[in-house]
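**Q** no FASTA, just this:
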């Protein structure tokens, strides 16, 4: 059985103890729920790949409580330091050179010489990281390739019986995974996410390059078929076809909507919950259609997730 832990001192202490014993614990961040494991333990990290059915060539994000803890395992260059100062704690992951004495399991970085690191803003995540006292590898707490979880109930739908516990912190506020950047020497956006590109470029004083390889991921979140419901997905729809569940946005009305007012922050927060609900309404062999979303601000990350949800399944 998978325990559901309350977001209090007792729940945090039990979650930290389970992590210390090499078990898997799902916990909330401001983006989505992560599936936590001791990043120093080969066995614990291997359990993450097993529980999720995740390809072993797809690296994981290490969660840490502050910049000092990041510097203990990775080399922080000038652009990385500028971005960390502007956006940590928050929904930003940086891909940094891994220190030789970091003590991180090579399974975390999938054998690369870099490591993806993040300092989450969520108060409960911060309390858990400090109670545990070590680096926590934590991809999204869902079966690999499926819709990311923004509530404890979503975690249990996909992973109940496969993990030790989920720390219930309620719904996630941002609702999209973190933005991933390779900051130095020349900053490159590897995955759009909960921090808009425009904010990053303003902090750096210049444009970011675009990167990422679906065949040979250099960071999490680059696989082409990802965030996928059971139903088929069609994009840029203005009306439903026969047998489709239309998810609207702004002026396009549907059975469900990401945001009636066309608010991208609201749409981001609702994306994965709405995708799950549309999948339930569509039923076996069903289809979902999504209204157009602007390719600006958080819309860039929303569209990235929708394109991956609609990609051909492996």
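**A** Sure, I can see it. Nothing here was measured: the structure is a model prediction, and the numbers come from that model. Residues are numbered from 1 along each chain as shown.
**Q** From now on I want contacts and neighbour counts done on CA atoms only, so please keep to that.
**A** Noted.
**Q** For the longest helix anywhere in the chain, buried residues please.
**A** For the chain, the helix that runs over the most residues, judged by DSSP state H, is helix 264-282. Along helix 264-282, these residues count as buried under the neighbour rule (16 or more other Cα atoms under 10 Å): 264-276, 278-279, 281-282.
**Q** From the chain's centroid, how far away is it?
**A** Here the centre of helix 264-282 is set off from its chain's centre by 15 Å, with Cα atoms, centre = their mean, to the nearest Å.
**Q** and it, what does it pack onto?
**A** In terms of contacts (3 or more Cα pairs under 8 Å, 6 or more residues apart in numbering; DSSP states H and E), helix 264-282 is packed against strand 244-248, strand 256-257, strand 287-290, helix 299-310.
**Q** just checking, what packs against the first one?
**A** Right, strand 244-248. Contact here means 3+ Cα pairs under 8 Å, 6+ apart; on that basis strand 244-248 packs against strand 256-257, helix 264-282, strand 287-290.
**Q** got the contact list for that strand?
**A** 237, 239-240, 253-260, 278, 281-282, 286-291 (Cα atoms under 8 Å, 6 or more residues apart in numbering).
**Q** Regarding the most centrally placed residue in the chain, what is its secondary structure?
**A** The centre of the chain sits closest to residue 177, judged by Cα atoms, centre = their mean, with a distance of 3.3 Å. For residue 177, the assignment made with DSSP: H, G, I helix; E, B strand; the rest coil gives coil.
**Q** got a list of what it touches?
**A** 31, 32, 91, 193, 194.
**Q** now do 10 Å
**A** 29-34, 91-93, 139-140, 148-150, 191-195, 221, 268, 301, 305 (Cα atoms under 10 Å, 6 or more residues apart in numbering).
**Q** I'd guessed residue 213 sits against residue 189; true?
**A** No: counting by Cα atoms under 10 Å, residue 213 stays clear of residue 189, with 11.7 Å between them.
**Q** and here's the other structure:
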């Protein structure tokens, strides 16, 4: 009989129990400001393998490693002046940096899917920051859901998707940002935006200059697969109204069965995106329609997730 995961409070006792599970090589779902992550110690092959097994994740898809400090980041990767500047400005926060991996990083090879780079982030959630600091471990932590499915922004989403595959869930409430981190890869001759997120391309460009164009190649970070974030139902974008059998996700003046933001606020829409998609997936209606979202600011990241969900 499957055993439901432990639900841990984000207090000293809960974090101590989470640390015990992680040190032993187990899986713990952790809250971040973006989405819940499925965490395991990044320095053990068996622990990282458990992430891939639980998610049903393809092994060519690298994992983001979460760190407690810049010191840890410097031990795992090579940070040049650009990386240091971005970290000083945006960490802790929703920015992931893809950087050259150090030969002596000690990370399990599956974390980077055999690539010479590693994706690093310092999350901005008090419970997970304490957990990282108290365990002293870098934690590999992709989103805490089955691969390709909707990302979780609250504990019940994790339990519904992963069930007994995860030992425990730290209940940190609803994620404040609700959208996965921006991923930036630093290259010898510039930088590339691998995944749009809460920190917009224009904001990064104001620090680093214009990005290099993306070209086909190896998957270097999560969220680059053409089909991802799937609600498991046909999804129509740019809707002006609901058609028969559609669960309508509204925005602005277009009210829906679930509305991202009645005022057209893109930050609110990002925070509510997965909540509305989860509601649509659970509804009796066989199809989903989503109102048009303007392609400015955080709207670019929202539309990126919706296009992949509709693929």
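**A** Happy to help now that I have it. In this text the structure is predicted, and so the values were computed from the model without any measurement.
**Q** TM value for the aligned chains?
**A** Their TM-score after superposition, calculated using TM-score structural alignment, normalised by the length of structure 2, is reported as 0.96; 307 aligned residues with a Cα RMSD of 1.2 Å.
**Q** Surely residue 189 of structure 1 is within a helix?
**A** No: under the criterion used here (three-state DSSP), residue 189 of structure 1 is strand, not part of a helix.
**Q** residue in structure 2 matching it?
**A** Across the two structures, residue 189 of structure 1 finds its equivalent in residue 193 of structure 2, going by TM-score structural alignment.
**Q** Can you tell me, leaving aside adjacent residues, what's nearest to its match?
**A** The spatial neighbour of residue 193 of structure 2 that comes closest, neighbours along the chain excluded (Cα to Cα, 6 or more residues apart in numbering), is residue 184 at 4.8 Å.
**Q** on that earlier part again, and the helices and strands packed on strand 244-248 of structure 1 as a markdown table, adding distance to residue 52 of structure 1?
**A** A markdown table is the format used below for those (distance: least, Cα to Cα, whole Å):
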| stretch | distance to residue 52 of structure 1 |
| --- | --- |
| strand 256-257 | 28 |
| helix 264-282 | 17 |
| strand 287-290 | 24 |
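**Q** so who does the residue mapped onto residue 278 of structure 1 from structure 2 touch?
**A** In structure 2, residue 278 of structure 1 lines up with residue 280, judged by TM-score structural alignment. Applying Cα under 10 Å, 6+ apart, we find residue 280 of structure 2 in contact with 231-233, 235, 246-249, 257-258, 274, 286-289.
**Q** Looking at residue 213 and residue 189 of structure 1 now, which is surrounded by more residues?
**A** The neighbour comparison of residue 213 of structure 1 against residue 189 (other Cα atoms under 10 Å) goes to residue 189, with 20 against 13.
**Q** how far away is the more buried one from residue 252 of structure 1?
**A** From residue 189 of structure 1 over to residue 252 of structure 1 the distance is 30 Å, taken as Cα to Cα, to the nearest Å.
**Q** quick one: the most far-flung residue of structure 2 relative to its centre from residue 285 of structure 2, how far?
**A** In structure 2, residue 244 marks the outermost C-alpha relative to the chain mean, sitting 32.9 Å out by Cα atoms, centre = their mean. Between residue 244 of structure 2 and residue 285 of structure 2 the computed distance is 9 Å (Cα to Cα).
**Q** Residue 174 of structure 2 too?
**A** Counting by Cα to Cα - residue 174 of structure 2 and residue 285 of structure 2 are separated by 25 Å.
**Q** Settle it for me: which of the two has more neighbours?
**A** residue 174 (20 against 14).
**Q** Leaving aside the residues adjacent along the chain, what's closest to that one?
**A** In space, not counting the residues next to it along the chain, residue 174 of structure 2 is nearest to residue 154; the distance is 4.8 Å by Cα to Cα, 6+ apart.
**Q** same thing with residue 170 of structure 2?
**A** What sits nearest to residue 170 of structure 2 in space, not counting adjacent residues and going by Cα to Cα, 6+ apart, is residue 8, at 4.7 Å.
**Q** Quick check: the corresponding residue of structure 1 for the one you found vs residue 257 of structure 1, distance?
**A** Per TM-score structural alignment, the equivalent position to residue 8 of structure 2 in structure 1 is residue 5. Counting by Cα to Cα, the separation of residue 5 of structure 1 from residue 257 of structure 1 is 32 Å.
**Q** and what of residue 302 of structure 1?
**A** When Cα to Cα is applied, the distance between residue 302 of structure 1 and residue 257 of structure 1 equals 13 Å.
**Q** Quickly list what's touching both of these two.
**A** Contacts common to residue 302 of structure 1 and residue 257, judged by Cα under 10 Å, 6+ apart, are 267, 271.
**Q** Name the SS class of the equivalent of residue 21 of structure 2 over in structure 1, please.
**A** Applying TM-score structural alignment, one finds that residue 21 of structure 2 aligns to residue 18 in structure 1. Going by three-state DSSP, the secondary structure assigned to residue 18 of structure 1 is helix.
**Q** Do a quick rundown of the strands in the stretch 1-150 of structure 2.
**A** Using DSSP state E, counting those that start in this stretch, the strands assigned to the stretch 1-150 of structure 2 run over residues 6-8, 28-30, 37-41, 64-66, 95-100, 117-121, 139-140.
**Q** Quick check: which of the ones you listed is nearest to residue 310 of structure 2?
**A** When those are compared for distance to residue 310 of structure 2 using Cα to Cα, the nearest one is strand 37-41, at 23.0 Å.
**Q** which residues in structure 1 does the closest one align to?
**A** Structural correspondence for strand 37-41 of structure 2: residues 34-38 of structure 1, per TM-score structural alignment.
**Q** for structure 1, what spans make up the helices?
**A** Secondary structure of structure 1 (DSSP H): helices located at 9-20, 42-52, 67-71, 78-87, 123-132, 152-159, 197-204, 264-282, 299-310.
**Q** Export these to CSV and append columns for distance to residue 99 of structure 1.
**A** As requested, these are exported to CSV (distance: least, Cα to Cα, whole Å):
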stretch, distance to residue 99 of structure 1
helix 9-20, 23
helix 42-52, 17
helix 67-71, 9
helix 78-87, 15
helix 123-132, 20
helix 152-159, 32
helix 197-204, 24
helix 264-282, 34
helix 299-310, 30
